[in-house]
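Novice: Build me a model:
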Amino acid sequence: MKDPEDSSSNDEAPAAYGRESDNEISALLLDVVERLTKIAVICESPCTADSSSVKSLMKHIYKFEKALKKLQNIAKQDRDRSYPVFKGALSAVDNYLNPYDWAKINIVNKYRDSGRTLDAALDAVDVG
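Specialist: All right, here's what the predicted structure looks like:
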C-alpha cells in the first residue's frame, strides 16, 4: 500500500486521478502565483549568495514547476469534460483574448440570461 506522504514516486501522475475537490484548480493557481512571487522576492533580495537563500529558491522553483505540471495535466485532459471554465479561459489566453471579456460573455451573461428566464417563469406562476 502506498504511503500518502510519499509524493516523490507520484510526481508525474495525471492530476485527474487524485482530484477530490472542485477547489483544486484555484488552489493550484494560487500556489503558482505564490511560488512565483517568492521566487521573484528571493531573486531581487540583496543577499542571494548565501546557501539558505539558494536552497529556498530551488525549493520554490521545484514546487512551482510541480504545480504548473498539475495545471497542464488538467488542461490537457480531453476525455474528462470537467472544468470547462478553466479550459475556456486558457484557450482565450492562448488566442490572445482578454480572459475577463471571455468570462463575462461565456459565464456571467449566460447565467444572467438563465436567471432572467427563471424570473419570468416564476412571475408567470405567481399571478395571484
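Novice: Every contact and neighbour count from this point should use C-alpha atoms.
Specialist: Noted.
Novice: Give me the secondary structure label for Lys63.
Specialist: Of the three states, Lys63 takes helix under DSSP: H, G, I helix; E, B strand; the rest coil.
Novice: thought Ala67 was touching Asp31?
Specialist: Yes. Taking C-alpha atoms under 8 Å as the definition, Ala67 is a contact partner of Asp31 at 7.0 Å.
Novice: What residues sit buried inside stretch 62-81?
Specialist: For stretch 62-81, the neighbour count (16 or more other C-alpha atoms under 10 Å) marks Lys63, Phe64, Lys66, Ala67, Leu68, Lys69, Lys70, Leu71, Ile74, Ala75 as buried.
Novice: I'd like the structure of this one too, to check against the first:
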Amino acid sequence: MAAGFEFNDVATAVWAEFGELTIKSSPARVPSSSLRLDPVDACIDASEEARKLMCRYGENYSPLGMWSIQYRSYVAASGRVIAVGAGFMWQLGTSFAEALTYVVEGDGGADRTERAAWL
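Specialist: Coordinates of the predicted model:
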C-alpha cells in the first residue's frame, strides 16, 4: 500500500516488468500515441479517481502511468486498461497486451472515447 492505494496484482506485475518504460506508437499510427509506465508519477493526485472507478466498476483500479502524455491510465484487477481525462474515459484494452497493441498500432480509427461525467 502506497500513496493511499492498495495496488492490484496486475499493476504490480506490469510495473515489475515494464516500470518507467515509455511505449510509443509506430510512425504509421495517426494520431500518434504513447504509454508511459511510471509507478511514482501515476499515483500523484490519483486516489479520488481510482476510488470513483472502483465505485463505478466494482474492482480495484491501480494507477499505471500516463497515456499520450496527458491522460492518467489505470489497470484493473481484471487486466482492463483505461485512461481518463476531465469528464472522459478511453478503453485502451481488455488486457495490458491489448492496450499495448492499441498504443502502438491503433485500431483503424475507431473512437474509444466515452463521456464520463461521473469522473
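Novice: Fetch the TM-score of the aligned pair.
Specialist: Remark: TM-score between the superposed chains equals 0.21 [TM-score structural alignment, normalised by the length of the second structure]; 42 aligned residues with a C-alpha RMSD of 4.4 Å.
Novice: can you tell me which of the buried residues of stretch 62-81 of the first structure are in helices?
Specialist: Residues of the buried residues of stretch 62-81 of the first structure located in helices (DSSP state H): Lys63, Phe64, Lys66, Ala67, Leu68, Lys69, Lys70, Leu71, Ile74, Ala75.
Novice: helices and strands around the helix or strand harbouring Leu30 of the first structure, which ones?
Specialist: In this structure, Leu30 of the first structure sits in helix 24-44 according to DSSP states H and E. Counting contacts by 3 or more C-alpha pairs under 8 Å, 6 or more residues apart in numbering; DSSP states H and E, the secondary-structure elements packed against helix 24-44 of the first structure are helix 51-76.
Novice: buried set for the next helix-or-strand element following the helix it packs on?
Specialist: Of the helices and strands lying after helix 51-76 of the first structure in sequence (DSSP H and E), the nearest is helix 84-94. For helix 84-94 of the first structure, a neighbour-count test (16+ other C-alpha under 10 Å) marks Phe86, Lys87, Gly88, Ala89, Ala92 as buried.
Novice: Grab the nearest non-local neighbour of the fourth one.
Specialist: Distances taken as C-alpha to C-alpha, 6 or more residues apart in numbering put Pro99 closest to Ala89 of the first structure, at 5.6 Å, once the chain neighbours are dropped.
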